[in-house]
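Participant: my questions are about this predicted structure, shown below with the sequence.
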Amino acid sequence: MKKWIIICACVAVFQTILAQRITRQYNNVSFSAALKDLNARQHKYTINFVYDELEDFRVTKSIRNQSVPDAIMQLIGFYPIRMTQVEDNIMVECTQKTPTKMIGRIFDNKKRPVDFANVALLNVRDSSLINGGVTNENGQFVIPCEARKAIVRVSCVGYITASNTYNIGKIGTITLKEATMNLQKIVVKGHRQPFRMTSEGLVAQVEGTSLEKMGSAEDVLKHLPRVMQKNGEIEVLGKGKPLIYIDNKKIKGTIDLDRLSSSDIKHVEVITEPGAEYDATYQSVIRIKTTRKKGEGLGLTYRQVYQRNHQNNHREVLDLNYRYRGLDIFSNLYGGLSQGYQDQHNDNRLYGKTLMNINEDLIIKNKSYYTSGSLGFNYVFNDRHSVGATYEVNINPYSRGGWNSLMDVWKNGSKTESYTNDMYCRFKSRPTQDFTAYYAGQIGKMSIEWNGEIYLRKTGQTQYSEETGIEGGDSRTIESDFTADSWMHASKLVLSFPVWKGTLKVGNEFTESCRANLYTIDEQGTDLPGKTDDQVKESNLAAFVSYGLRLNKVELNAGLRYEHVSSNYYNTGGDYWSEENKDYFVPDQSRKYDHFFPNVSLTFPIGNVKMNMVYKVTVSRPSYSQLSSNVQYNSRYYYQGGNPLPSQPSNMA
């Protein structure tokens, strides 16, 4: 009798477990309807959501024997939707709570839905990025947006980028034309998606795919899922500006991406959940791996790019390479002309004792010539040891910019003043020098990666602003000069060991930098800060350990990073100088930080979808521009700058 009771109890428990597994097929249904259906088909979980908030999001998914939380995560995909679970209660909500959304669907010219397509919403005035998203496997996208209309730009590997202006709401379907390349009567069409998901993000295969024909590394990145270009900078959607490496070398700007040809790239890894070995201030990392040149002898590659928007832009790249056995000597010459033009209207409202409305029409122009050169070598001793070093010089011989504007000012509803403002800015810089070196090797089962860098830079700008009063305002001229002298040296060591069924990594990273600022201004009755002469020195010592384990189809990664940051502020004079802090070193404005940054991630498959659960701690630190004492004068009502004194409130407007 007892055996029968035990058997019946086990069967009941087994049936209960099975009852909580979901197998469903959803074809173009709303997210709300799918959640309502999931909630009705089981009794273990209570799913809470706002029906209207999720009604616009459409899903097409095949759920096979999944738990309710896993089924919901599979439905979310790339949508800006978050699931929170507390025991048996599940809350599902949209992370971008705007009343309006841009909704559409992407097809190719054969009426097939296009997945993994990047959809960017751009401002109709200046084409700046408002928001973005990625299409699901049914080609659908839903992107929250508060603007009344926006430029919808759709890009995907193997297709010609489409762009058009739409009013906010449901815009229907957009058809992408396939990109073809004619090679001696042979037509090659791009269909195969070169992407694969990993535990840290995704890897895009460039070599042997249509991505290698894009032009430069910057062009490749702009065609990857979740990667966008905003204000000339590369960003990962939802993760901000990434840390970018080319062959383990950390780069500092898009010029390095522009110099690298897409045909020289093997693959690109987009890491959306960086581990303990990376700087805790970054929430994403992009690693570019280049191809190894084949053959021996002297090689030469020349590449030229011409672009015409409102102005002419031109770039030229010359690569020289000599290879003999394990030795690879290379050099690179890069030069270009960059011009910009922007017609802008600003409508601002300032609240205070007096309500002010400021309308401004301005035309912004800039022009720069830039060039750089590098010389380096790689030497492969054998398949276990290799070294290399690179010396690079960047020169900006000519850089000018400025704007012409007309400003009308209303106070409490009455127009009181009108001005014209002619601003001219001349940028100045000395050659920037950058020396890097690396070693990669293996001793027994231990892998070693080391790289170091020394960086020197001196920049500045002289600015002239001439304001002329047209109606009810006085005229004045503002002249300022700013110089920043900086240096940095860094070193990073990573040791990897196989442990059980995974890999253990331990290492350290050290960075020391210094930036000296000198700022002077001809005030003429303004309330701007006067002369400043200060210096910020910072050192960052980090140690980290991480472990990655793979069991069948499940991947587990865990790590811990410790950082000791010391930031010292020095003052040699200027308006911030006083008898109290005349000792040059200002301890009250210097800081020391000690922090631990743990991270844990679990990756597992659900059907054809890989799910990733992550816990991590990050930190946000001010940039050098935010700590700069330089002030850019835009008008008598607007000026911007940093604040080198963290405990003193800034009076920047």
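Facilitator: Happy to help now that I have it.
Participant: hey, let's count contacts and neighbours off CA atoms from now on
Facilitator: Noted.
Participant: so which residues make contact with stretch 316-329?
Facilitator: 259, 295-305, 330-336, 375-382 (Cα atoms under 8 Å, 6 or more residues apart in numbering).
Participant: buried among those? Make that a ChimeraX selection.
Facilitator: For the buried members of the contacts of stretch 316-329, the matching ChimeraX selection, counting by 16 or more other Cα atoms under 10 Å, is:
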select :259,330,331,332,333,334,335,336,375,376,377,378,379,380
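Participant: need the contact list for residue 49.
Facilitator: So residue 49 contacts 32, 91-93 (Cα under 8 Å, 6+ apart).
Participant: what about those, which are in strands?
Facilitator: Using DSSP state E, 91-93 are the members of those that sit in strands.
Participant: out of these, which comes closest to residue 15?
Facilitator: Relative to residue 15, the closest of these is residue 91; by Cα to Cα it sits at 26.0 Å.
Participant: could you tell me how many residues sit around that closest one?
Facilitator: Neighbourhood size, residue 91 [other Cα atoms under 10 Å]: 14.
Participant: okay, pairing it with this:
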Amino acid sequence: MKIFLLATCLFLGVLSSASATPTIVGKVVNAQQQPLSLVNVVVLNPTDSAFIQGAVTDENGQFRIEVPRGQAYLLRLTSVEYEPLFKSVTSDDAGTLTLKARHYALKEVVVKADRPQYKVVTGGLSVDISNTILAHSGTATDVLRQLPRVNVENDGSVNVFSKGTPEIYINNKKVQDKSELEQLKSTDIKAIEVITSPGARYNATVKSVIRIKTMRAQGDGLSFRADNNVKYNTYWTGFQEDYLKYRHGGWEAFMDAYVFTFVSAQDPHLREEIQGSDNIVVDQHIRNMSRTWGLHAKWGTNYDFNSDNSLGFSYALTRYFYDKGYSIEGSQDIMKNGNPIGHIDHDYTSNELVGPNHEANAYYIGKLGKLGIDLNMTYLWNKNNENKLSKETSLQLHSQNVTTHHAQNNRLTAGKLLLSYPLWKGTINMGTELTSTYSKGEYRNDEGIVKSTSTEIKERNAAGFAEYQLTFGSLSANAGLRYEHVVSDYYEQGAWQKGPSRRYSDWFPSLSLAWHKGKWGLQGSYVYKTKRPSYGMLSNEVQYDNRYFYEGGNPYLRPEMVKSLSLMASYAWLSAEVGHEYTKDVMLWTATLYNGQDIGFSRNLNFDSFQYLYASVVASPKFGCYQPTYELNFSRQHLDAKGYGSGKNMNKPNFFFSLRNRFSFPHDFTVYVNFRHSFGEDYGFNHMSPTSNLGLQLMKQFCNKAWTVNLFVNDLLKTNEVKSYTYADRVNLSKYGYEYSRRVSLTVTYNFNTSQSKYKGTGAGNAERGRL
């Protein structure tokens, strides 16, 4: 904290010295009030039109130009797509300047300038949405499904190739749940940035960010949206969501209610090979299913005092009212040293109670002169309890029941402050983020087959950061430095444990350079990040799977430290990226013997070093109403798996191919045909066999887009089967089966007087929320 206070003092000193130079500021928009980037702004002498100074607008349409003191100025604004604009100014605030689109009439044919779909930005890639058929995709979720290097799973979870789960922002607001993406219409989206090298303002664990930029919010009054969904994949599931919002002037209040039911089902065949004092092989088949239904409700309000100052608060409640699971026709055949020793009929039942979970967020976004302030605060409290009964019946081996109880309680308090100020040709950002987390878990086995545990983790993280964003003509740069001090105390049965308790003090630098001109773009980045184990991974519990196999946590896990280099290039609708990561103390899921016994034990362990190379090529040409996206991804790890006891070389190259087809027809009718194929993948000690998925989506809008009917078929050919293998130290595992990914989904949406939310809170402690 002392470091942050010292940095703040230095920052304020810089501000006082920087304010001595007069600076003209302003914002450039089009006729739809959308910010325009890369507009040339030149300051001229109004007497003789002599050149004084020049700049280009940033991604928000804003510009800042230092000028001599004490005279009037003439601004000239030019862009290839718009008519030139001249504006006389006598103060340092030029206000909002509107450019008119330029049209060329040739024999009754209107030709408009065509902007590139892909544009390199600092730290990643920007994809134009409003000027493509992506604007008619449906919702933000549907748009994300079509973006390069972005994959949206059936449950709505989002992943970025080689970078994992991203933080997603709609303007300045952090997306807390996937329903927010469903509420945002694609026609309201201007552009989406996929940032694969996030800077110092983000938590050191964040490896990717998706920033969704929308059109200017319009409309007052009452608006309403209702989504009704039904899915079928042997089991019926679905949801009903109602979103109500009232806006008047600067004030807005909203309410969201989401009632859902879903089924998780598997039909796997498992094989466990344990090479201890004896060679044990367990062949297991157990079909299992669980059904959940619950409620997620959110209420919030916010007020815009003016265009620069906004205040808001939101509260969310989640509760599962029913969550039960069971197995069907489970069996195990056991062999010892090549000889069968018994057959076990195995079934289980589980009952889980989740919630009520509470989350409150508050924010203030404003300006004091040229100083920008972004303050967010978050409080989170959640809990869940699970009871499970496993019954094992055998004529050859002893029969037994295994009863387990698991309870988990988590609390999080967090705050984040970001200050920004224009400095020279860029912006300096400084701030701090503080989090305090408490996690308590209890695990009990009535029969004493596995040990009972009671663990508590108390963790505090104090961070300070600074970064400078600079735009100079076609070049832009971002250099940042983040400091994090973490104190983590671990308790077992109420007693503090020295070994698992940790203290960390780390610096995380980042640097990104980007060049963009016309249809060409180039960007290079270096970032230093960390990945901390989740609180579940740090638990000391041992979960019983069967009498020869357990899985659990590892309280001695250390965080990963990751150094990443990447290079990206783009031309119009074509982009490519290559990158390399070096990870120290990588955390990998593997298996070993449990306390030297003939029992397998799966958990996460640290390994000395791990290298990962990846490359990606994306092409998205346009053919009228048809716009395909071809994507080919490559990755390869470097891990000395054999040196760690594995019997396999796990360094084979991995290839992934996808083809997304979009057809936009008249009368608001859109068709998507998406295909993806993985040629197999090695990661850590695990191997995934080839798999593919063909999906079909039909979307039709009616009544001036008030009604939307969306039919989606996933895994049409039923080829998305799971075939995985783990080759570890004296323990080998395999899994083959189907997870009911083939499904038909129908969603009917009604919109009344829709308008985009003005809530700008980003939340705080977002990385800690993920660990919980």
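Facilitator: Happy to help now that I have it. These figures come from a predicted structure and were not determined experimentally.
Participant: can you tell me which of the contacts of residue 49 of the first structure are buried?
Facilitator: Among those, the ones that count as buried by 16+ other Cα under 10 Å are 32, 92-93.
Participant: and which of those residues is nearest to residue 368 of the first structure?
Facilitator: Nearest to residue 368 of the first structure, judged by Cα to Cα, of those is residue 93 at 46.5 Å.
Participant: does that closest one really touch residue 81, like I thought?
Facilitator: Yes - counting by Cα atoms under 8 Å, residue 81 is a contact partner of residue 93 of the first structure at 5.7 Å.
Participant: now do the shared contacts for these two.
Facilitator: The contact sets of residue 93 of the first structure and residue 81 do not overlap (Cα under 8 Å, 6+ apart).
Participant: neighbouring contacts of the top helix by length along the second structure?
Facilitator: Across the second structure, the longest stretch assigned as helix under DSSP state H is helix 2-18. Applying Cα under 8 Å, 6+ apart, the contact partners of helix 2-18 of the second structure are 421, 423-424, 430-432, 464-465.
Participant: repeat that with 10 Å
Facilitator: Applying Cα atoms under 10 Å, 6 or more residues apart in numbering, the set of residues contacting helix 2-18 of the second structure from outside is 1, 370-371, 419, 421-424, 428-432, 462-466, 483.
Participant: out of the buried ones among the contacts of residue 49 of the first structure, which is nearest to residue 394 of the first structure?
Facilitator: residue 93 (48.1 Å).
Participant: pull the contacting residues for the closest one.
Facilitator: 48-51, 53-54, 80-84.
Participant: repeat for residue 606 of the first structure
Facilitator: Contacts for residue 606 of the first structure (Cα under 10 Å, 6+ apart) come out as 63-67, 70-71, 73-74.
Participant: in CSV, list the ones in strands among the contacts of residue 49 of the first structure along with distance to residue 248 of the first structure.
Facilitator: Shown next, in CSV, are these (distance: Cα to Cα, whole Å):
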residue, distance to residue 248 of the first structure
91, 41
92, 39
93, 39
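Participant: corresponding residue for residue 702 of the second structure in the first structure?
Facilitator: Aligned by TM-score structural alignment, residue 702 of the second structure pairs with nothing in the first structure.
Participant: do I have it right that residue 702 of the second structure meets residue 709?
Facilitator: Yes - look at residue 702 of the second structure against residue 709 with Cα atoms under 10 Å: they come within range, at 8.3 Å.
Participant: neighbour count: those two, which is higher?
Facilitator: Comparing residue 702 of the second structure with residue 709 by other Cα under 10 Å, the one with more neighbours is residue 709, at 18 against 13.
Participant: and the more buried one, what element?
Facilitator: strand 707-714 (DSSP states H and E).
Participant: from the contact counts, what lies against that strand?
Facilitator: Packing contacts for strand 707-714 of the second structure, counted by 3 or more Cα pairs under 10 Å, 6 or more residues apart in numbering; DSSP states H and E, involve strand 221-232, strand 669-678, strand 691-702, strand 743-752.
Participant: what span of the first structure lines up against the last one?
Facilitator: Pointing back at strand 743-752 of the second structure there. Using TM-score structural alignment, strand 743-752 of the second structure pairs with nothing in the first structure.
Participant: quick one: buried residues of that strand?
Facilitator: 743-751.
Participant: tilt between it and strand 707-714?
Facilitator: 160 degrees (axes from the mean of the first three to the mean of the last three Cα atoms, to 10 degrees).
Participant: now do the first one
Facilitator: Calculated by the same axes, to 10 degrees, strand 221-232 of the second structure forms an angle of 30 degrees with strand 707-714.
Participant: equivalent range in the second structure for stretch 448-459 of the first structure?
Facilitator: The aligned range for stretch 448-459 of the first structure in the second structure is 373-384, by TM-score structural alignment.
Participant: which one of the contacts of residue 606 of the first structure sits closest to residue 421 of the first structure?
Facilitator: Among the contacts of residue 606 of the first structure, and counting by Cα to Cα, the member closest to residue 421 of the first structure is residue 73, at 53.5 Å.
Participant: my guess is that closest one meets residue 82, correct?
Facilitator: Yes - between residue 73 of the first structure and residue 82 there is a contact under Cα under 10 Å: 8.6 Å.
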